[in-house]
Each structure stands twice: as structure tokens, then as C-alpha cells.
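**Student:** pasting the sequence and the predicted coordinates here, then a few questions.
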Amino acid sequence: MNGFVFQAFVYLLAAVVSVLVAKRLGLGSVLGYLIAGVLIGPVLHLVGNETEDLQHFAEFGVVMMLFLVGLELQPRALWEMRAKLLGLGGLQIVATAALVMAISMMLGQAWSVSLTVGFIFSLSSTAIVLQTLGEKGLLKSDGGQSSFSVLLFQDIAVIPMLALIPLLALPELSHLLQSAPGTAGGHETARLLEGLPGWQITIITIAAVSFVVVAGHYLSRPIFRVIAASKLREIFTAAALLLVIAIALLMTLVGLSPALGTFLAGVVLANSEFRHELESDIEPFKGLLLGLFFITVGASINFALLWANLALVVALTLCLMAVKVAVLLVLAHLFRLRGSDKWLFALGLAQAGEFGFVLLSFTVQNAVLPQELAAILLLVVALSMMLTPALFIVLDKVIMPRFDRQQAEEADDIAEPAMVIIAGLGRFGQIINRVLLANGHKTIVLDYQADVVEGLRKFGVRSFFGDAGRPDLLHSAGLAEAKLLVVAIDDTDRSVEIVRHARRENPDLHIIARAFDRNHVYRLYQAGADDIVREVFDSSVRAAGYALTALGMHPYEVEKSKAVFVRQDRAGLRQLAPLWKEDVPVFNNAEYIAKAKEINDLLEAAMLGDRSALYDKTERGWTPPDVLAAEKG
């Protein structure tokens, strides 16, 4: 059976089964997709020649991914990245291409071939790296942001590479120029601009980019308002897909990278009120297409050629990844990436990228590389991409534990401790720190993001680089004598460990902890936290107050109702905490469920029944003076 329905069944079944198994084993979805492709292609031969065409179609997942990444970036944030974008990205391309070119020439290749190979191998896999960083929640870290800057610059660099490669054609291969298959995937040289003078091409290119920016800012909003007014969800989804495809087509027509164009459009729309709707509509298509792309990479591996040249392919792959890691480590040192961010940056970008497939096809088409050499290099690109998830596993299981032991030497020295220690200076910790400082309290702030620490020091905030989960760093910050510890980090497991250690070392310490959900609350409670703040609880109560006011309740009654609800909810949490069991889901904990029902009944009775006595006992502070006088009179 070779019909469309059968092929769709094979690809989807392989994706679902392999990814679920890979995730269960802790290997990540990317490696699961790659393994699925190997199984249905070279191993079981369930798919055939359609894989290459399907791969070009699936590359559109990268375009959608960069559009979604752009939606997450404010234009100001992109401008702030300019140093890393140009510095890190530019130096990585130049240094990697130069080293690969030198090695290739030492192996006997012509300078033009060596330069082309350097271009191809200087690129990394946007799809794999961003997908993996997103899954691990590392995209916002220093290492993740640096990786993203390099990947974005690489996407920009593909444009001049496509323009320069035809100039490197070998005379002895020129007869292949007409017979080689065309480049697919949306990255071919624009036919509409052929024959035009350079200045006209430049003007058209600038005009296309300007149109994307202007149209995204001024035209997209009224268009989406009209579509949203129709209240047809499928039309809005179709419009979102149309937007991405139209921008990709425009960029292709003028010879630019469609991924770069959609990223730019995403940045322009980052401030739009339709941003989240666009994101939710595009995300499923992006995920499926990226998964399909990884499957086709695995399915397209020529194992016959690989076994015939196994030693050569493995040696070239390991040499390539070693060169890229060395270059990236040097750049990480120059740009002050420290600790885990340095290794995340170096190992995450060590592979060749999906644009390598496009450039290899383009070089053969333009008689720059021999077909035989291009086939070997394609195996190197594919193998390096397949090894990338393994590098992330090595990072998590081998390098990070060793780094944790060495971090004491890299952390900042804290010469003068304080009575208040704040662990984490993200959006949660910053507000707490500002309020405490404004009221004259001296604080010490610990955070593992070097750029945040250095930036806040410019504003006079006493912040220190280091992992607050390390006992020695907490003690140097004055844990033994401190009066207050605020755990504001968003890592649930690490926050519990910090609370547990702090309570053990300083029983009199008052601990305030940030909690993600109720389960996290119970864990922190058992670890010894005094005050636990759920991330969205207070804001949700405020929103409920607005809702009651909008429904006609008097603001005075709203405030009393909110106060009673908060007090009752906290009392309920304290009653439920001893019944919660970490290894038993709450839906299977009969004792917990029974108590929760009892608490809910009491809360409902308090909110809807005779509430005056409860208010008099608990919320006298909300009663206005004139009401108090009337009650006494």
C-alpha cells in the first residue's frame, strides 16, 4: 500500500508511538521523531521516495516556529539583543567557517569547495535547538537567549551564502548546472529578480521588508478585527495561516529567507491584541510540521552509503561537532556566559542545521560540490542533528552535576551579609525587593542569570550571581543570622529544597515562598515555609472582585467577601496539607477529598448564608467607623 491515507497513517503512528516512548525514557521529543523516521524509512521501508519532497514541505514548520518566537519578543527586546545578534552570531559564522575551511583544505579540497563546506557547517539547527530549549524551559536563560541570537543571525546569513555560492562553481562540474534538480523548500534564488541591476534588487528587497513591517503594524489589526467580528474560529485560523504563508511567499520572491521574514512579522505583531490568538492557532500546525520534518530527516538517511563510509562519516561528524563546541566555548567566554549557560550554548549549537540540506542541494545544482561529496556531507549533517538530543542528555546527566560542584568557585563572594535574603530576581522577586528597599530594609539578592545581576547592580541593587540552592552560598549570604528568606524562584523542586535546608539550618527564620499550584503549596508547607504565595491566587481574587462589582455588588461588600474567601481558603489549605500525599494523586486520596468537600461546604455557607457573625469575628477592620457606631448605639 502506497496511498496517501496509508502514508499518513504510517507517519502519524510512528510519531505518536516513538515520541511517547522517548519522552517516557527522558530522551525528548526531537530524538523520538528522529528514531521514528529511521524506523519507518531505512529499517522497515514503509516510506519511499516521497520523503524528500515531504521534507521540503515540512521545513515550513521552521518558518512557523520563528513566527511564534517573534510573537514572544517585543521590538525593544530585539533591539537590546543587537550586541549578541551581531557579535555572537557574526563571530560564530566567521570563526566556524574559517576553521572548517582550513581543515577541508588540509584534507586536499579546493579552496572554493572548502569555503562552501565551511558555510554549510557553520549553521546550526534552529528547529532542534529551539524545540529542545522550549521543552526544557531554557529559552529565557542567558544560554538560551545567546543560542537564539546566533540562530537568528545564521538565518540571516543564509541570504548572502545563497548569493555567493554560485560564484564558487567548479569549471569541471559546470555541465551539472543544467541537469541538477532544483532547490526546494522555499529558499531558492528568486527568479523574479534575475537580470535586474544590483541597485534595483536592493530597493525591492528593502521595500519588501518595509512592507512587512508597515503592514504588520497598521493593516493587520483592522483586518483581524473584521475577521474576529465574524466569530468564526476557523476563518481566524485560516487568516493566521494565510498571514504566515503570504509573508513567506513574499520573502521567497525577493530572495530572502522566509523564516527571517515571518520572524520579523512576529516581532511587529508582538504588541498586537491578537497576539495570543495567533499563537494558539499557529502552534498546532508548527508542532506537527516540525515533527514531520524530524521524521523525514531520520527517514532520508542513506544507510547503505553510511555503512560503506562509516568510519569517514563518524570521524567527520565528531570533528565538526568538536570544532563548533571549541568555537562556541571561546565565544561564551568572550561574552561572559558562565556556568551552565556556557555549556548549554556550546553543546546546544554543536550540530549542523536543516539549512544544510538546502545549501547542499543548491551547491550541487550550481556545480560547486561534486555529487559524491555532497552525499557524504549530507550524512554528516543528518548524523550531527541526530546526536544533538544525546548532547542535551549528557548536559543534564553528566556536565551539570559536575558544574554544580564547581559553581562555588564561580559564584560571587558576599562580604557583607544581610538580615533579608531573596532567592531569585525575576518579575516576582523584583517587586518584593523594591518594596523592602523602599521601606528601608537591607537585602541580599541571589540569582543565577549573570546579565540580570549585572544590570541590577547598575541601579544600585545588591545582587550576586549564584545558585541559591547551594548551601554554601546561602550561608555566605548570612542564612544563620537572617530574619527573613524569600524564595522567589520558579523551579518547584529547587525551591522546596531551599526551604527545607533553610528551615533545618535556621529554625527561627521566617520563610516566604512562591508556589506554582496547590501541590507545590503542600510540598513547601511540609518543607517548613511560613507564608506561601500562589503565583496567580491574589490576582485571581482581584479579578473575582471586579466581576462581583460588575454584577452590581457594592464595593464594600465585595471587599468583605474577598477577605473572607482568602481567609477561609488559607485555613482550608492548612487543614488539607497534612492529608496530602506526594505519591498519591489527589483524585485517589479519599481522605483528602472528604475534607475538601467539608471545607467547600463551610466556605459556601459562610459566603451565602448568615455572614454577619463571621464578618464581626474576622473582618472588623473592613467595617467603616459610622457602621461601628451604629452597631454600638
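**Tutor:** That came through fine. Numbers count the residues shown, from 1 in each chain.

**Student:** when you work out contacts or count neighbours from here on, use the C-alpha atoms and nothing else.
**Tutor:** Fine.

**Student:** buried ones in stretch 381-390?
**Tutor:** For stretch 381-390, the neighbour count (16 or more other Cα atoms under 10 Å) marks 381-389 as buried.

**Student:** cool, and stretch 53-61?
**Tutor:** 54-61.

**Student:** got it, and stretch 542-553?
**Tutor:** For stretch 542-553, burial by neighbour count (16+ other Cα under 10 Å) applies to 545, 548-549.

**Student:** comparison target below:
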Amino acid sequence: MTGYFLYAFIYLVAAVIAVPIAKRLGLGSVLGYLIAGLVIGPVFGLVGDETTTIQHFAEFGVVMMLFLVGLELEPRSLWAMKSKLLGLGGLQLGLTAALITAAAIALGQPFGVSLTIGLIFALSSTAIVLQTFQEKGLQQTEGGKSAFSVLLFQDIAVIPMLALIPLLAIPELASSAAEHGSSSESHNNLSLVEGLPPWGYGLVIISSVAFVTVGGHYLSRPLFKFVASSHLREIFTATALMLIIGIAALMGLVGLSPALGAFLAGVVLANSEFRHELEANIEPFKGLLLGLFFITVGAGINFGVLSDNAVLIAALTITVMLVKAMVLYVIAVVFKLRESNKWLFTLSLAQAGEFGFVLLSFASQNYVLPSNIISVLSLVVAISMFLTPGLFILFDKAIMPRYQGSKTQREQDTIDEQGSVVIAGIGRFGQIINRLLVANDVKTVVLDIRSEQIDLIRRVGTKAYFGDASKPDILHTAGAHDASLLVIAIDDKDTAAEMVKYAKHAYPNVKVLARAFDRGHGYRLRQLGADYVVSETYHSALEMGAEALRSLNIHPFHVERQKMAYKNIEDQQNDMLYKAWIDDASGERIDNNYLKLFIELESLIKNALKADLHDKHSKMRGWTPPPKGYAEKLEHDEIPDNE
């Protein structure tokens, strides 16, 4: 027992020293963990054979990470990614595996061995890439989203790879293992599918996936409600861990990837009201276990094998990374990724991945690869992962400046006050809202992610903070928990939707007013809980139409009546259209019923606008034509904006 405490202490000391230093030097936490493992393993020999065992335990951090990734994706969002998943992911995996397989055959390896090597090196490191994206805020870039699609496809592709590899077994290896009595080693793992016929194996897999999907949807909510009623945070944490460990164990028993099962469970729970609690409880365990995993990768580098095969391993590592980078660059060009996104996509996925270790172990157990090849390939996988943070440093230091000029990333402002209204976005839309509130002595806290817009607003005397309001910690610091209103006036559709969803869950007592781009986006925001939604073009287009009528010498009173009639019909029919939009399960939200109602709305508006002036006169009794020159008095200079 004392030995385990000592090893744990060594790993933690290495992490505590190396990671902060790496972060301070701009190297990133992943490289810090890898260096820590290298120092305590091959360099000083403080840890030894237990590294492989610890690495198997630490791989659970990858499982947790994919569970959290799944929580961020609703099934509809996953379906919307299908073109990128199949296009980017399928091309990358297919082309890379084909090229590396061909190269291995050219070097004299049998087809089965070559194909296995090609599949192993076609995978990239989900753990390193997503962790680095999160640290550097690259998840929402086009390059980051495309890289995530490829990683997701690779993780899903591990399943057919695990099914294919046993078919490539080398009879000589199997007979040799049987002669030496080592075949029993492969039977130590528990399995529910061992010995089953193919149809039985398929049935068990389908049943397991169905259980995770249906059970996650219908059974998890009553369970979490029951646990939440205890008001004990540690029990909720235990429940979250129980859920992930149970799913991982089930997937392992049926021969599937535990990480994929956890990802599927996360997607199923993405719409759960307990989503944010799950994230908060799992995140610390995920970070610690991923760090431990990276340390074991560094500690597992075998300097003996490395020194004996230094030239071969270096050549293989460079070749694999160059081949993957070449394929990724071509795909980036084909899919029209531009500027820095093209290079981010190329460099971030050029390494081998942690699932490579899983496939190597699986190939060994099924007599597909000889042990001498496995030892070399393990080092190639580990070293390529070790070099990945360097590729991100290359991207940051050499590539990004070419597209950003001399502009440096600005630190977010310290928010030193709170108000009754938080406004996210101070472009042309948010400016008007803020002016009206401030003019009526309402205290506002204004946030915007565009530094140049913040500087411009400050020059005219408006106080605003540079900060990303879509980040929960920034929103909390701005006082959203104590505010009466949250106004979302940003110009990004998806981010606005995520903010509405988060705000209504985290701050149920805060009224959320949201800017929509069009009718469909407005319905989406309304579905997510926004209390009031207005399309940014609705009132301006209505006002422009009214001005067009006035310019044609139509009487102002008649113009105002037309505007009122249009708004009345729009308001009356809006709920019907929204219900039709909600009822459509196709994902496009435009079915025949919706189109029929929309055509009906067009007809009603047309008839209303043609109605006789006296038919609606009573509704216009409170309106009088504006005095001459009134419009000119309202004109004022707007702060320019690039939205």
C-alpha cells in the first residue's frame, strides 16, 4: 500500500512542478504533463513497470472527456454534422489508412500487418487535441469544428476496426503463442460475446446500444431527480461517476469502445436539465485523469528500444506525421477551409492517437502483429503525441501572426461592477437598447468580444467590458445571477442559442431578451426559453416599407394603418406558425403544414392591407400624424459597426 502512495506522490509532484512551468512558458499543459512523465520515467527512473497499469486506469479520462463532449451535442446537432463527419472524417481515415498500408507493403510487410498499421496510424489523439482546443479557445473556429468532426468519426470507426483486426490474425503467431502457453492471457478479460456466433454478437451489440440510448433518456431523469432531492453534492457526483463507469464497463463487456459508449450517453443526456450539474461534477475528474494519462505516455517511452532503433523510429514518426499532414491539407483545400483554419486543421491532427495503444494491445492479443513491431509502433505513437504540442506552438507563433499581422490577443477586462441588466453585444443593435436603459437610470453591464468595438464605444463615454459573455464564468462575474434582465444582442446564431439555453437553466429567475436573425432562429430561441425574441430586421424592414409608401405620396395616416394591420396579423399568426415549427420532427422545421400556414399568413396580411380605411379606424384612434420635421429631429449618428 505504501508503494502506491509513493508512486502517486511522485506523479503528483511531477505534475505540480512541470505543468505550471510549461504553461508559463506558453507550451501548454499537455506538453507539461508529457515532460513530467519523461522526467520521472526514462530520465530518472523514479517509476517503472507500473506505468502501463496506471495508463489503463488513466485512459478512463478519455472516456470522461468524450462523455462531456457528448453533453455538448444535441442529437439534432449531431445529425446536422453528418456531411462533415462522413466527408472530412471518412476521407481522412480512408486516405491515410490507404497510403500508410501501401507504404508498409512496399517495405515488405504482409497485407494483414500493413492494414493494421494503416488503421492504427490513421487515428489522431482526441485527448490532446480537444484539451488543447479548450485551453486555447479554438473550439468554435472553423478549423476547430472541422477537426472535431474528424476526431468524432475516428472514435466511431474504432468499433469496426476492433471487429476487423481479429480477422487479420497471423496463424504462425497464434500457434507459437499456443506452444508457449501464452494464449490464456487473452482470456483474462471478461466478455459477454466470447464464443457467440456472428448474429448473436450483433444482437448483443444492438441491444447494448439501445439500452444506453433508451435507458439514458427515460431512466436517468428519475434517477437524477431522486438523487438531487437528497441535496448531497457528493452523492450526485457518485451517481455521475456510476453512470459513466457502468456504461464503460458494459461497452467493454460487449467488445465495444468504452469511450464511444460514454459519448453516446452524453449525446442522449445533452437535453437533460441536469446537464450542467453533470459537467461541473465530472470536469475535475476528467482533467486529473487526462493529465495522468499524458504523464504515463511520457513515462512509457522505452529508451532501450528507442536507442536500438533510433533511426527507424525517427523515420517512421516523421513519415507518419508528414503523410497525415499532407492528407489533411488536401482535404482542407477540398472543403475550402481558409487562412489559419486550414493550417489549424492540418497541424492539430497530424499525430497518432491514444486509441493506437488500444488497437496495438488488441492486435497483440489476437496475434495480428509480432511483439517487435508492436514495441516500435508504440514508440512512434507516443513520440508523435509528444510532438503535438510543438505543432500547436508552431501554429501560434509562426502561422497565426501571418493572418493577424501584429495584432496580439487581448486579455479580458476585469468586471468591477454589476447592474440590473446585462447586455451581451454592443453593436448597432445593443447600442440602442443600452441608450434607452441608461437614459432611464437603469444600471447596465455591457459585454462584447470585439476589442475594437469596445474601444470605440468607450471613446463616446459608454462604459463597456471586453469579455466573452457566452462563457459561464464571465456571465456570472457580470452579475447575471442577481440581474433582472439578460439582453442577448450578439451576432452569432449558435452562440446566442447556447446562451439562452444556459441562462434559462442557470438563472431561471432572470428574464432573457434575445435578438434573432430570422423567423426560424427566433423560434429556436423561443424553444430554448427566451422570454422575448425580436428579429433584427423585422421593425427596420417594416419602417422601410412604410417610408416607401410615404415616398409614393400615400397619406401618412393610411401608412400607419397599414403598419398596424401588418403587425396585428403577424402577432396573431405567430403562435400558430411556432407550434407548426415545433411539431415538425424532420430537423428542417419546414414541412407541408408549416408551409400551408405560412401561405395563409401571407394571404391574411394581403387582405388586411387591402381593407378599407374605416374598417380599422377605431384601432387607430390614438394615433395622429407626426408634426412636420419630426423624423429629422430623431436622426442621430450611430456608432459604426462591422456586424
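**Tutor:** Looks like it arrived, so ask away. Note that the coordinates shown come from a computational prediction; the quantities given were computed from them, not determined experimentally.

**Student:** follow-up on the earlier one: so of the buried residues of stretch 542-553 of the first structure, which ones are in helices?
**Tutor:** Mapping these onto helices (DSSP state H) picks out 545, 548-549.

**Student:** can you put the residues you listed in JSON lines and add distance to residue 222 of the first structure?
**Tutor:** Output for those, formatted as JSON lines (distance: Cα to Cα, whole Å):
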{"residue": "545", "distance to residue 222 of the first structure": "32"}
{"residue": "548", "distance to residue 222 of the first structure": "33"}
{"residue": "549", "distance to residue 222 of the first structure": "32"}
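
**Student:** identify, from the residues you listed, the entry nearest to residue 348 of the first structure.
**Tutor:** For these, the closest approach to residue 348 of the first structure (Cα to Cα) belongs to residue 545, at 46.2 Å.

**Student:** surely the closest one touches residue 560?
**Tutor:** No. Residue 545 of the first structure lies out of contact with residue 560 (Cα atoms under 8 Å); the separation is 10.0 Å.

**Student:** quick one, helices of the stretch 401-550 of the first structure?
**Tutor:** All helices of the stretch 401-550 of the first structure, identified by DSSP state H, counting those that start in this stretch, fall at 427-438, 450-457, 471-476, 492-505, 518-527, 537-550.

**Student:** adding distance to residue 47 of the first structure, write the ones you listed out as a markdown table.
**Tutor:** Listed next are these as a markdown table, based on distance: least, Cα to Cα, whole Å:
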| stretch | distance to residue 47 of the first structure |
| --- | --- |
| helix 427-438 | 49 |
| helix 450-457 | 48 |
| helix 471-476 | 54 |
| helix 492-505 | 43 |
| helix 518-527 | 45 |
| helix 537-550 | 51 |
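
**Student:** determine which of these approaches residue 593 of the first structure most closely.
**Tutor:** Using Cα to Cα as the measure, helix 518-527 is the one of these that comes nearest residue 593 of the first structure, at 13.9 Å.

**Student:** buried ones in the closest one?
**Tutor:** For helix 518-527 of the first structure, a neighbour-count test (16+ other Cα under 10 Å) marks 519-525, 527 as buried.

**Student:** go through those and name the one nearest residue 257 of the first structure.
**Tutor:** residue 520 (44.3 Å).

**Student:** please name the nearest non-neighbouring residue to the closest one.
**Tutor:** residue 492 (6.8 Å; Cα to Cα, 6 or more residues apart in numbering).

**Student:** also residue 453 of the first structure?
**Tutor:** residue 463 (5.6 Å).

**Student:** that neighbour corresponds to which position in the second structure?
**Tutor:** In the second structure, no residue is equivalent to residue 463 of the first structure according to TM-score structural alignment.

**Student:** residue contacts, residue 463 of the first structure?
**Tutor:** By Cα atoms under 8 Å, 6 or more residues apart in numbering, residue 463 of the first structure lies in contact with 444-447, 453-454, 456-457.

**Student:** surely residue 64 of the first structure meets residue 282?
**Tutor:** Yes. Using Cα under 8 Å, residue 64 of the first structure is in contact with residue 282, at 7.1 Å.

**Student:** quick one: which of those two has more around it?
**Tutor:** Ranked by neighbour count (other Cα atoms under 10 Å), residue 64 of the first structure and residue 282 place residue 64 first, with 28 against 21.

**Student:** ok, residue 594 of the second structure - contacts?
**Tutor:** With contact set as Cα under 8 Å, 6+ apart, residue 594 of the second structure has these partners: 577, 580-581.

**Student:** dump those residues into TSV; add distance to residue 535 of the second structure as well.
**Tutor:** Listed next are the contacts of residue 594 of the second structure as TSV, based on distance: Cα to Cα, whole Å:
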residue	distance to residue 535 of the second structure
577	15
580	19
581	16
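
**Student:** nearest to residue 227 of the second structure among the residues you listed?
**Tutor:** Closest to residue 227 of the second structure, out of all of these and judged by Cα to Cα, is residue 581, at 35.0 Å.

**Student:** residue in the first structure paired with the closest one?
**Tutor:** Under the alignment by TM-score structural alignment, residue 581 of the second structure pairs with no residue in the first structure.

**Student:** for the second structure, what's the longest helix?
**Tutor:** Using DSSP H to define each element, the second structure has its longest helix at helix 556-583.

**Student:** now it: how far from the chain's centre is it?
**Tutor:** 37 Å (Cα atoms, centre = their mean, to the nearest Å).

**Student:** now whatever helix or strand comes next after that helix: which residue numbers in the first structure?
**Tutor:** Remark: after helix 556-583 of the second structure, the chain's next helix or strand is helix 592-610, criterion DSSP states H and E. Across the first structure, nothing matches helix 592-610 of the second structure (TM-score structural alignment).

**Student:** so which bits of helix 592-610 of the second structure are buried?
**Tutor:** Going by neighbour count (16+ other Cα under 10 Å), the buried part of helix 592-610 of the second structure is 594, 597-598, 601, 604-605, 608-609.

**Student:** so which of the helices of the stretch 401-550 of the first structure gets nearest residue 329 of the first structure?
**Tutor:** Nearest to residue 329 of the first structure, of the helices of the stretch 401-550 of the first structure and by Cα to Cα, is helix 450-457 at 16.5 Å.

**Student:** got the angle between that closest one and helix 427-438?
**Tutor:** Counting by axes from the mean of the first three to the mean of the last three Cα atoms, to 10 degrees, helix 450-457 of the first structure lies at 20 degrees to helix 427-438.

**Student:** list the helices and strands helix 450-457 of the first structure packs on?
**Tutor:** The helices and strands touching helix 450-457 of the first structure, judged by 3 or more Cα pairs under 8 Å, 6 or more residues apart in numbering; DSSP states H and E, are strand 463-465.
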